[in-house]
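Peer 1: only geometry, no sequence info:
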């Protein structure tokens, strides 16, 4: 089950699942996007079925999930990717806009997780994947609503994870922290900027994120997966020199998130779907600047073997140095 399945990362995820022959339930609001996404799943070799729902509404999510279990069978994997936001300075965001972003981007994950656990709990089996962001570790200008929601998702997920561990549950929950991704979000997220919003490089294609998310669904025992060099750099910078990061972002963060090439699209999916009558697909308009692979995904998936190898190499070097010292 994938929320936000009609476009962007969610769209790439359902394609990846389809290629594995999976039965995929797709939740979103946009009719055109959902229909095209279901076709994609079938074309890749899986089975896709659409369920229109607003993830900000618990009752709608619960009703959709019950229909899925009746029509498609027990949900074994629940993947939360749906979000919306506002590109603007905090002082320019209306209270209702901030609340709506929080309802979709944070509470959408809360309600999805709650429903997933309600259904998976009696079976004591399943996996929940939260699509996170490097911005859950480091807030940036013009994205206060989104950053706040992603920070909340991280804290919420860590809390639920510890409760599941305390209960010795066989249900796994994990986070996949994403970098800047080339998705339609820069075309359809509400913008109050004078220039068109853009991702901060390095930018990755949504398929990179999708592969990491599907892998995480198969291995939910790990707390967190990282995608992209920028995600790792964000984590390190925030730990080593947070004050310098603040000053750097204050100086560069506003300009670097806007392009001189065009004005904002004027489209917004905050209150209603942008893909009700038009399909936006998985990719945004930054294909020429986007990476198709991420070494950090491999490192994130193989952290323990890599750390053991590095430790073993360091130990071997220390032994060799000691032997040379004794011979000298």
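Peer 2: Received it, and whenever you're ready, just let me know what you need. Keep in mind that this is a model prediction, so the values were computed, not measured.
Peer 1: switch to C-alpha atoms for all contacts and neighbour counts from now on
Peer 2: Noted.
Peer 1: Measure how far stretch 147-163 is from the centre of its chain, please.
Peer 2: Averaging C-alpha positions (CA atoms, centre = their mean, to the nearest Å) puts stretch 147-163 13 Å from its chain's average.
Peer 1: Give me the contact list for it.
Peer 2: Defining contact as CA atoms under 8 Å, 6 or more residues apart in numbering, one finds that stretch 147-163 is touched by 101-102, 105-106, 109-110, 130, 132-133, 135-140, 172-175, 223.
Peer 1: cool, and stretch 12-19?
Peer 2: Residues contacting stretch 12-19 (CA under 8 Å, 6+ apart): 2, 5, 23-24, 26, 37, 40-48, 206-207, 209-211, 213-214, 282.
Peer 1: rerun that using 6 Å as the cut-off
Peer 2: 41, 44-46, 206-207, 210, 282 (CA atoms under 6 Å, 6 or more residues apart in numbering).
Peer 1: ok, now stretch 272-279?
Peer 2: So stretch 272-279 is contacted by 29-33 (CA under 6 Å, 6+ apart).
Peer 1: Tabulate the contacts of stretch 12-19 (JSON lines), appending neighbour count, secondary structure and distance to residue 117.
Peer 2: Formatted as JSON lines, the contacts of stretch 12-19 follow (neighbours: other CA atoms under 10 Å; DSSP: H, G, I helix; E, B strand; the rest coil; distance: CA to CA, whole Å):
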{"residue": "41", "neighbour count": "29", "secondary structure": "helix", "distance to residue 117": "25"}
{"residue": "44", "neighbour count": "17", "secondary structure": "helix", "distance to residue 117": "29"}
{"residue": "45", "neighbour count": "18", "secondary structure": "coil", "distance to residue 117": "28"}
{"residue": "46", "neighbour count": "21", "secondary structure": "coil", "distance to residue 117": "25"}
{"residue": "206", "neighbour count": "26", "secondary structure": "helix", "distance to residue 117": "27"}
{"residue": "207", "neighbour count": "24", "secondary structure": "helix", "distance to residue 117": "27"}
{"residue": "210", "neighbour count": "23", "secondary structure": "helix", "distance to residue 117": "23"}
{"residue": "282", "neighbour count": "24", "secondary structure": "coil", "distance to residue 117": "28"}
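Peer 1: Put this next to the first one:
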């Protein structure tokens, strides 16, 4: 079957992790452009509030309270889309969580829980999407990876591992579907650091509150990339030139990047603020106080646009040139910092 993706106003779109950050931003943006939505998250009250907000603006919305790490919950998401709208055109596997701390300090239970959400949530969602979409006209499966899909970082080791696993699964699924000629586009989105509730939601084993290393980008840039991939087949998309540069550096000079990250990332991922006593996170259950917020409000500069991402969504040749330029820039920057 030929691969033809519908225009957004004609689409039914599933978004997991829809009540904060990238998922929330994407849901609001997709609704504004006329998509019909199936929104899923663990926070049922926040889902209801979001659905009410979007319906007041004229959007058609179905909601499913679900944990993406539970296959039965993900099956209910797919069933809700079919029962309410008759089909699903795009499935966005966005739900995710992190843990900050040294790998040896983190409990096995927490390691497993992170993988249950970040990796198995994507597996569950992707396979459910294939089942629901392959014989109903096809569409787009969009998985949210990370700049650490290509390059691991210290203090978020298991998060990095889960995003590496997401990349491998996504690439394998894409090849298998292409081999059989299935009418499905499979895209991996790889954002750089994004100003969302990511650090607030993360479990923290450090004595300081988590922080994200610059450059930091706005969640709207990720949402724009997701909505682009929903309408235009893309293999993968970097969000932020910083993400592309890190990926290029990982390929071209991995050992230099080791030295650079060892010298910078331990400091950059620790804020000056001591970890709060009784700090809450969202590893096992949502924190109602932090729902329905697109951004944390980073003290660092947040880039509201990305020339690299905008260009890569429009021109493959320009994207290639920018990746090469980014790699050279990364090499120059790293060499200067290491020389200091």
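Peer 2: Received it, and whenever you're ready, just let me know what you need. All values reported here derive from a predicted model rather than from experimental measurement.
Peer 1: TM-score them against each other, please.
Peer 2: The TM-score (TM-score structural alignment, normalised by the length of structure 1) is 0.89; 308 aligned residues with a CA RMSD of 1.9 Å.
Peer 1: just the strands in the stretch 1-150 of structure 1 please.
Peer 2: 2-3, 23-28, 47-52, 77-80, 86-87, 126-133 (DSSP state E, counting those that start in this stretch).
Peer 1: could the ones you listed be laid out in a markdown table, adding distance to residue 197 of structure 1?
Peer 2: Below are the strands of the stretch 1-150 of structure 1 laid out as a markdown table (distance: least, CA to CA, whole Å):
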| stretch | distance to residue 197 of structure 1 |
| --- | --- |
| strand 2-3 | 24 |
| strand 23-28 | 23 |
| strand 47-52 | 28 |
| strand 77-80 | 24 |
| strand 86-87 | 7 |
| strand 126-133 | 17 |
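Peer 1: now those strands in CSV, with mean neighbour count and distance to residue 161 of structure 1?
Peer 2: Output for the strands of the stretch 1-150 of structure 1, formatted as CSV (neighbours: other CA atoms under 10 Å; distance: least, CA to CA, whole Å):
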stretch, mean neighbour count, distance to residue 161 of structure 1
strand 2-3, 26, 20
strand 23-28, 25, 24
strand 47-52, 21, 27
strand 77-80, 25, 15
strand 86-87, 25, 29
strand 126-133, 25, 10
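Peer 1: show me where structure 1 has helices.
Peer 2: Secondary structure of structure 1 (DSSP state H): helices located at 8-19, 31-44, 58-72, 95-102, 108-120, 144-166, 185-188, 206-218, 229-240, 242-256, 295-301, 303-327.
Peer 1: Specify the stretch among the ones you listed that is closest to residue 196 of structure 1.
Peer 2: Residue 196 of structure 1 sits nearest to helix 185-188 of all those, at 7.7 Å, using CA to CA.
Peer 1: which bit of structure 2 covers that closest one?
Peer 2: Aligned by TM-score structural alignment, helix 185-188 of structure 1 falls on residues 198-201 of structure 2.
Peer 1: Excluding covalently adjacent residues, which one is nearest to the most centrally placed residue in structure 2?
Peer 2: Taking CA atoms, centre = their mean, the centroid of structure 2 lies closest to residue 144, which sits 3.2 Å from it. Leaving out its chain neighbours, the residue that sits closest to residue 144 of structure 2 by CA to CA, 6 or more residues apart in numbering is residue 189, at 4.9 Å.
Peer 1: and the alignment partner in structure 1 of the one you found, how many neighbours?
Peer 2: Using TM-score structural alignment, the partner of residue 189 of structure 2 in structure 1 is residue 176. By other CA atoms under 10 Å, 28 other residues sit near residue 176 of structure 1.
Peer 1: Check the one 10 residues further on too.
Peer 2: The number of residues packed around residue 186 of structure 1, counting by other CA under 10 Å, is 22.
Peer 1: now swap in residue 241 of structure 1 and tell me
Peer 2: Neighbours of residue 241 of structure 1 under the rule other CA under 10 Å: 10.
Peer 1: just checking, what residue in structure 2 corresponds to it?
Peer 2: Using TM-score structural alignment, residue 241 of structure 1 lines up with residue 253 in structure 2.
Peer 1: before we move on, what about residue 110 of structure 1?
Peer 2: Matched to structure 2 by TM-score structural alignment, residue 110 of structure 1 sits across from residue 123.
Peer 1: go on, residue 295 of structure 1?
Peer 2: Match for residue 295 of structure 1 (TM-score structural alignment): residue 307.
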